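Engineer: no sequence on this one, just coordinates:
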């Protein structure tokens, strides 16, 4: 439920796709018709919120800020939902004067990232890929490459086609039980119907333009791109049994259970919102989904660029640069998961963990990172694959102790007192 009173918009209950266009209509009315210069977004009664519609509100708030219209946010009363607003960076993007930017890097959400130029975009994609490596243990390398390809394509579309004055915003969420990666990207620029009508397809209705945009090779200008970004992302969602929602101009498109439909919308969406759910429950499904002109496409991935350039087949990770803290078990878990994934995906390389510059790690950090690696890889593979260097004598002792304790648990007969 959504209602407005004066210059305040109240979001009550959950904020989902169905409430999004009502929110945009309310914002338009308050700023363009009633000419308020400050808007209060009151989510105090909100009990659930989702990335796609929330990114759209963030995009609208950033655009209003550019016009000199301030947006103020009241957080949800429910502590869990309030933390979600902080962690995902929604609070900062909607009300930057009051809420600091989020540095959250959790298992289920990556803080929403704004990008305005190519370097921002590449850094955002790199961070999202790192998060996948740090949280997802059963994704094959070809599937990861397909997800990274989609992230690159749909964020690049914002910079190439949208002409968005606020750039774009991208967010990644992971639904672990469903084995689903949800990607949301939004901009506040030219809509898909506008860009396609600037090319050869000048008379398309908006809903037909969205249907056309997810077909292979459709682009406003072949010199700017091949028109495969939306099509490939759509195919990844369709082939894997995921979903895709698209809002742009006076239309929306939905892919659900392999059925695609588009419809006109009375309330226009300023720019484009894409929400894609990519399922990885069946290994190599995503890798097989990318086909252009009937032929399989095998995209390169950042692992090749970032980790496989060493002539000696060594992956080098400086621990001080990879984690935010050295004093707790949760701080070590993402790096340990990334090392496991790198060992599985790039199996011919050795992995150097350099502890130089770290004065003291905790016993739980040593056990989570090194002790568990010893167990999960197995003693032989651990000795072959993992190189530990640069550790101070104290840290070396803590690492050795973690390995010995895990070894005693694995092989109790070898550790009986004589």
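Structural biologist: Yep, it's here. What you see is a predicted model; the values in this text were computed from it and never measured.
Engineer: please make it C-alpha for all contacts and neighbour counts, starting now.
Structural biologist: Noted.
Engineer: in the chain, which residue is closest to the centre?
Structural biologist: The centroid of the chain falls nearest to residue 172 when counting by C-alpha atoms, centre = their mean (2.1 Å).
Engineer: that one contacts residue 151, correct?
Structural biologist: No: using C-alpha atoms under 8 Å, residue 172 makes no contact with residue 151, being 9.6 Å away.
Engineer: ok so the residue nearest to the centre of the chain is a helix residue?
Structural biologist: No: according to DSSP: H, G, I helix; E, B strand; the rest coil, residue 172 belongs to no helix; its state is strand.
Engineer: which residues are in contact with each of residue 172 and residue 151?
Structural biologist: residue 183 (C-alpha atoms under 8 Å, 6 or more residues apart in numbering).
Engineer: so the closest residue to residue 219 other than its chain neighbours: helix, strand or coil?
Structural biologist: Counting by C-alpha to C-alpha, 6 or more residues apart in numbering, residue 219 lies nearest to residue 227, which is 4.6 Å off, once chain neighbours are set aside. Secondary structure assignment for residue 227 (three-state DSSP): coil.
Engineer: against that first model, consider the following:
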């Protein structure tokens, strides 16, 4: 018996829905023709965004579960396609999530038990990497948990796939959650109360307040996400089976066009959204109910003060990169409504001059001497640390004074 020749597919890019549809068409054709092997040539793979990577990882996992041998070939060493791990997504275990390295630009395979840990780890990293506008961090934290958990309400699958990405040049955050389950349309029919005639109708139902495929009143996840995206002037695209719904500042559109049908039992579902980092969001207003910022509460003492213990920040106090992450982290609390922060240096034996300048110096320059003293209170510094922080503040304020008054600063 002649050995089977593997079906090969050239993967050029993973940017969005068209790339996913093209890939699904090819692997489905190979599977339905009886092919047992499918080779993905990654020698020319370019642009990769979450909207392409997460759904294709879900599709690959499905065909592997059916016994198909799906492998990547010609992956350039150190390339982004290798970093993203589409071929072998990270399992979102506590151990993997706590390993050194970024949780972004990587496809994660997660279960219902790991939703909480995955959300927390991603949000913790985002808080250090970027400065959020007022309310954006809290709104995103809520949305991300709801959307990740939503997979297990509609898919009948035990695993979902997720990827997050920062586009710093445009101050945007990209997220995508995908599965290869039964699809939103069929999940409504299994729930029994709602019977939408098409996949598009099912998606329009899914974003309505209080609607869920189970027929109860818990359905606020996609409704809340839609509201946050609209408030933030971001973008949201839902795809499931043959239906799609797209929401952007240009309006709402949708229909039954883009096919993500794997077979009669499996319809790939994709929640693809992006937010503007700096555009404010009021989650309470979006949901129409008062909301609590549990993140702020977690650092609040009995007197309503919010304390950050510098010794707890594992990135250290030596480099500008570590300092920038800390500064973003502090500003996320300020922008989310903390009246002021107490920065507790207990246990911090030394900070570098560059670290002091990048955190405390730049914060003093940003708020000015009076504003800084109102927003930040520094305690428990040893003599060396206090000297370096005082110097960083003095240099930044002095430089600002000379710039504002157009007086040449001394070298």
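Structural biologist: Received, thanks. Everything numeric here is computed off the predicted structure, so don't read it as measured data.
Engineer: what ranges does the stretch 51-200 of the second structure have for its helices?
Structural biologist: For the stretch 51-200 of the second structure, helices defined by DSSP state H, counting those that start in this stretch occupy the ranges 80-84, 94-97, 115-129, 136-154, 183-191, 199-206.
Engineer: may I see the buried residues of the second one?
Structural biologist: Within helix 94-97 of the second structure, the residues that count as buried by 16 or more other C-alpha atoms under 10 Å are residue 97.
Engineer: stretch 45-53 of the first structure now?
Structural biologist: 45, 46, 47, 48, 49, 51, 52, 53.
Engineer: the fifth one touches residue 19, doesn't it?
Structural biologist: To tie it back to what came earlier, the one meant is residue 49 of the first structure. No: counting by C-alpha under 8 Å, residue 49 of the first structure sits too far from residue 19 to count as a contact (10.5 Å).
Engineer: what is the burial count for residue 377 of the first structure?
Structural biologist: Each residue near residue 377 of the first structure was counted by other C-alpha atoms under 10 Å, and the total is 17.
Engineer: spatially nearest residue to it (excluding sequence neighbours)?
Structural biologist: residue 340 is the one closest to residue 377 of the first structure (C-alpha to C-alpha, 6+ apart), at 7.7 Å.
Engineer: residues contacting the one you found?
Structural biologist: Going by C-alpha under 8 Å, 6+ apart, residue 340 of the first structure touches 137, 373, 377.
Engineer: residue in the second structure matching it?
Structural biologist: Structural correspondence for residue 340 of the first structure with respect to the second structure (TM-score structural alignment): residue 331.
Engineer: for residue 383 of the second structure, see how far away its match is.
Structural biologist: Between residue 331 of the second structure and residue 383 of the second structure the computed distance is 26 Å (C-alpha to C-alpha, to the nearest Å).
Engineer: any idea how far residue 120 of the second structure is from residue 254 of the second structure?
Structural biologist: 32 Å.
Engineer: one step back: which one of the contacts of residue 340 of the first structure is nearest residue 101 of the first structure?
Structural biologist: residue 137 (28.4 Å; C-alpha to C-alpha).
Engineer: wait, that closest one touches residue 336, no?
Structural biologist: No: using C-alpha under 8 Å, residue 137 of the first structure is not in contact with residue 336; the gap is 10.5 Å.
Engineer: more crowded one of those two?
Structural biologist: Using other C-alpha under 10 Å as the criterion, residue 137 of the first structure and residue 336 rank with residue 336 on top: 20 against 13.
Engineer: for the more buried one, which non-adjacent residue is closest in space?
Structural biologist: Using C-alpha to C-alpha, 6+ apart and skipping the chain neighbours, the partner closest in space to residue 336 of the first structure is residue 369 (5.0 Å).
Engineer: any idea what that neighbour aligns with in the second structure?
Structural biologist: Residue pairing (TM-score structural alignment): residue 369 of the first structure is matched to residue 359 of the second structure.
Engineer: go ahead and confirm its match touches residue 327.
Structural biologist: Yes: at 5.3 Å, residue 359 of the second structure counts as touching residue 327 under the criterion of C-alpha under 8 Å.
Engineer: just say helix, strand or coil for the residue nearest to residue 336 of the first structure.
Structural biologist: Secondary structure assignment for residue 369 of the first structure (three-state DSSP): helix.
Engineer: residue 212 of the second structure too?
Structural biologist: Following three-state DSSP, we place residue 212 of the second structure in the coil state.
Engineer: what segments of the stretch 201-350 of the first structure are strands?
Structural biologist: Assignment of strands within the stretch 201-350 of the first structure using DSSP state E, counting those that start in this stretch yields the ranges 243-256, 259-279, 291-292, 295-296, 314-318, 350-354.
Engineer: for residue 35 of the first structure, find the nearest of these.
Structural biologist: Between those, strand 259-279 lies closest to residue 35 of the first structure; by C-alpha to C-alpha that is 18.5 Å.
Engineer: what is that closest one packed up against?
Structural biologist: Here strand 259-279 of the first structure touches helix 17-28, helix 51-66, strand 180-187, helix 206-213, helix 229-240, strand 243-256, going by 3 or more C-alpha pairs under 8 Å, 6 or more residues apart in numbering; DSSP states H and E.
Engineer: residues in contact with the first one?
Structural biologist: By C-alpha under 8 Å, 6+ apart, the residues outside helix 17-28 of the first structure that reach it are 1, 2, 4, 9, 52, 53, 56, 57, 267, 268, 269.
Engineer: with distance to residue 163 of the first structure added, can I get those in CSV?
Structural biologist: What follows is the contacts of helix 17-28 of the first structure, written out as CSV (distance: C-alpha to C-alpha, whole Å):
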residue, distance to residue 163 of the first structure
1, 33
2, 30
4, 31
9, 29
52, 20
53, 21
56, 16
57, 19
267, 21
268, 17
269, 15
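Engineer: list buried residues within these.
Structural biologist: 2, 4, 9, 52, 53, 56, 57, 267, 268, 269.
Engineer: relative to residue 314 of the first structure, which of those residues is nearest.
Structural biologist: Closest to residue 314 of the first structure, out of all of these and judged by C-alpha to C-alpha, is residue 52, at 39.3 Å.
Engineer: wait, the closest one touches residue 272, no?
Structural biologist: No: with contact defined as C-alpha under 8 Å, residue 52 of the first structure does not reach residue 272; the gap is 10.9 Å.
Engineer: what number of residues lie near residue 81 of the second structure?
Structural biologist: Residue 81 of the second structure: 24 surrounding residues under other C-alpha under 10 Å.
Engineer: surely it meets residue 48?
Structural biologist: Yes: with contact defined as C-alpha under 8 Å, residue 81 of the second structure reaches residue 48; the gap is 7.5 Å.
Engineer: check the offset of stretch 76-96 of the first structure from the chain's centre.
Structural biologist: 17 Å (C-alpha atoms, centre = their mean, to the nearest Å).
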